[in-house]
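Engineer: how would this look folded up:
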Amino acid sequence: MPPPDTITRETPMDTSSTRRFFPRYGSFAEARRMAAILRKETVGGILLVVAALVAIIWANSPVAESYFALRDLELGYEPWHLRLSLGAWAADGLLAIFFFLVGLELKREFVAGDLRSVRTAIVPIAAAAGGVVVPALIYAALVSSTPGLQHGWAIPTATDIAFAVAVLAIIGSHLPSALRIFLLTLAVVDDLLAITIIAIFYTDAVDFLPLALALAVIALYGLVAQRYRESFGLRPFAAWLVLLPIGAVAWALMHASGIHATIAGVLLGFTIPVLHRAGASEAVRARAGLAEEFEHRFRPLSAGFAVPVFAFFSAGVALGGWDGVRAAVAHPLTLGIAAALVLGKPLGIVTTTWLVTTFTRTRLDPALRWVDLIGVGLLAGIGFTVSLLVAELSFETGSAEHDTAKVAILGASVIAAVLATILLSVRNGRYRRIEARDQRDADRDGVPDVYQDGPEDIG
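Structural biologist: This is a model prediction of the structure:
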């Protein structure tokens, strides 16, 4: 574990023994990596929004029947439980790619990222847990008097990584990298908790033979991934060609077991080895690891195709004109989801962060303010992709509750995004002035002094 002075940046006059969580600056390598992810997710977020808008317009146009016919078109092989509609293929299959990257990103953060230190990671992890529990409680309280709605308690627990990170990338060009790392970690842990909830609470029946086979294949996948150079002499660019068929088999067996198939994506992501470059030789630092190779190949596929296609097939809801919109707005389900996402998310995140920093005698860096966390909490209220997935599992397709839940998710996500944009745009202006001042401190090597006071460059 790195010593405290490699985790935080103390001011010359600071003689307090109180530790600081969540410093303004992480390592320079981590800041660069976060910036690269944010740039990629900006395009993915835009595609996500466009796909959802196209679906809504098409589903409410004179040719709406063609949209629903396309969504319900079945393809696949029935004996293997793979005769699915295109909408189900998107939810069960394409989202597995998204969750594969979730698992991979989470592992990278804790193995080789700035969050490998427990003292640094505990705040966003605890905040993610608070951002799951509080919205669920708010939703349950608001719908408690309406029978049949309690099953949707997990709808507002998830954060849409692509959407939230895209908004942050567009409006937050000068926000501290620590805020960005915090949001990304928060969203990844948040979605991991959501997918765990799906596995536990939204699985009606489990066929243990396919499940055991799926776990065995995932173990084989991990073994091959760990030993791909020694056993097969493969370079990273070729290893994925070997691992992809094994992963597909694991996904199919997980789907046949009755557990949502996206769980396989997360577990497969966890098995990929991550290079820890701290203290490594120059040869190790120079080469691309399997985790980097997979992220390079699958992130564009996820952000540019898988998630937008899922949004296209999930966001299409027949609103029924203004009367239908008014009915949806007045529905208790809408109030529960909207309040949980827009109010519950920031409340849970900020309150949990305050509790952790209070009872562990730690504090935020003086350069940050709690209003920054409120902005991140509002971004976390953008519960699009995984919330739509949970809505699909909570209510029967075609039911009034099913369509109302989708309308509520879309509306609440837009409200959360607008409020976060307003707040963080103001904060971005403040940090732009700070960044201009700090730029004068940059060394000849191009690395600002503030980063050289932080943890070592781990690549």
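
Engineer: could you use CA atoms for every contact and neighbour count after this?
Structural biologist: OK.

Engineer: residue 246: neighbour count?
Structural biologist: 18 (other Cα atoms under 10 Å).

Engineer: please identify the helix or strand for it.
Structural biologist: Using DSSP states H and E, residue 246 maps to helix 236-257.

Engineer: this one next, for a side-by-side:
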Amino acid sequence: MAASRLFSRGSWPEARRIAEVLRAETVGGALLLAAAVLALAWANSPWSGAYHDLSQVRAGPSSWHLDLTLAQWAADGLLAVFFFVAGLELKREFVAGDLRDPRRAALPVAAAVGGMAVPALIFAAVASRSGGALVGWAIPTATDIAFALAVLSVISTHLPSSLRTFLLTLAVVDDLLAIAIIAVFYTSALHLIPLLLALVPIALFGVLVQRRVRSWWLLLPLAAVAWGLVHASGIHATVAGVLLAFTVPVRSRDGASHGPAESFEHRWRPISAGVAVPVFAFFAAGVSVADAGGIGSALTNTVTLAVVAGLVLGKVAGITGSTWLVQRFTRAQLADGLSWWDVTGLGLLGGVGFTVSLLIGELAFGAGTERDGYAKIGVLVGSLVAALLAMVVLRLRNRHYRRLCEQEQVDSDRDGIPDVYQRDPA
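Structural biologist: Prediction:
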């Protein structure tokens, strides 16, 4: 039996779909970056008081334990939309995408696990000398796909579609692992009755979408009730978004080209990338350097150093190391034309963490606390360093990517499908 190829070319429909997703995420990454820069500038300006006052404005019914600040609504409410879209994407990848093949799924799943375990271990090693800091061990474990793809757009690289697919799947898988970590390790008090009650609207939502009901006036209230009950249970409310996404069927019964999951994703991805995540970034990234004791003190703090080390060193070591282990203990080999520098570049891009890392920092240390401020600075600095290193590595490979892309995009029969996919569909 011939050896399988790591990062081999997927099917043409999957490559085309991934390209569409990446274009949408790139725009979201630009909005995310703009929101973060605006928050940082405002929080460190003479008008910083107005920024913090805006973050603490309360809204919502207090009788339902939903009298939350705007910053809390962004973290608990808007990010539920983000995780709903991530859940849809993950389910589609494993049910109808190329990753329904366990051999293809093994690599990004292993890389995601390694890309979370190694940063956590590095964080723990650095933070062990600071009492109470270990609670933030999960901060550098997540990859922000919007930011990572924004970096790719700046590089203007001809990255092969197989590597792009790997990066997207890696980020989605570690988002799911991150939400599992949040649910298990960052739930301080669990109330079983609201949690059990939440299963009722989730089940009703699932029944309706299984019956192909698309009426927003039925589905949105059920989703809101499920979110509220999960929030009341003590588990972070974003878990509701993932649970709801998993109830949406992927395949269409009538043979239509777009199943319910794809339709839901098409409708909600612009809201997630264009509104939910940038608004969360605006409220989460606004850390005052002066409150952290100045830039020198902030950059030398143990929490800051632990987060930076986890993102910059841990991610690339975990992702690259896991990929090497898959090759070492299986018959798999890198696809023709690719090298370990490609894998290293992707590993560095995996260190571009933001959305989920900021969320875990708030849950670990408490929003607005001194250590949360250090964690935010660590996330921002670590993501910036990882992005710059990734740009160096991938630009060095840019000429090779361009040559490889030109070979794959030859379409001599003008049928809209690159000939390479027709010759070798797998």
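
Engineer: re earlier: other residues contacting the helix holding residue 246 of structure 1?
Structural biologist: The contact list for helix 236-257 of structure 1, computed with Cα atoms under 8 Å, 6 or more residues apart in numbering, reads 80-82, 92, 206-211, 213-215, 217-218, 221, 224-225, 228, 260-265, 268, 288-290, 293-294.

Engineer: stretch 96-110 of structure 2 too?
Structural biologist: When contacts are defined by Cα under 8 Å, 6+ apart, stretch 96-110 of structure 2 is touched by residues 6, 10-11, 14, 93-94, 166, 169-170, 173, 250-251, 322-323, 326.

Engineer: now with 7 Å?
Structural biologist: Stretch 96-110 of structure 2 has contacts (Cα atoms under 7 Å, 6 or more residues apart in numbering) with 10, 14, 93-94, 166, 169-170, 173, 322-323, 326.

Engineer: do stretch 418-426 of structure 2 as well
Structural biologist: For stretch 418-426 of structure 2, the external contacting residues (Cα under 7 Å, 6+ apart) are 9-12, 408-411.

Engineer: narrow the contacts of helix 236-257 of structure 1 to those that are buried.
Structural biologist: 82, 92, 210-211, 213-215, 217-218, 221, 224-225, 228, 260-265, 268, 289-290, 293-294 (16 or more other Cα atoms under 10 Å).

Engineer: which position in structure 2 pairs with residue 389 of structure 1?
Structural biologist: In structure 2, the residue matched to residue 389 of structure 1 (TM-score structural alignment) is residue 359.

Engineer: what's the burial count for that match?
Structural biologist: 22.

Engineer: what does residue 202 of structure 1 give?
Structural biologist: Residues near residue 202 of structure 1, counting by other Cα under 10 Å, number 19.

Engineer: what sits against it?
Structural biologist: By Cα under 7 Å, 6+ apart, residue 202 of structure 1 lies in contact with residue 393.

Engineer: structure 2: which residue goes with that one?
Structural biologist: So, by TM-score structural alignment, residue 202 of structure 1 is matched to residue 186.

Engineer: gap between its match and residue 179 of structure 2?
Structural biologist: Using Cα to Cα, to the nearest Å, residue 186 of structure 2 is found at 10 Å from residue 179 of structure 2.

Engineer: do the same with residue 149 of structure 2
Structural biologist: Distance check for residue 149 of structure 2 against residue 179 of structure 2: by Cα to Cα, it reads 21 Å.

Engineer: those two: who's more crowded?
Structural biologist: Neighbours were counted for residue 149 of structure 2 and for residue 179 using other Cα under 10 Å; residue 149 has more, 25 against 20.

Engineer: sweet, I'm off.
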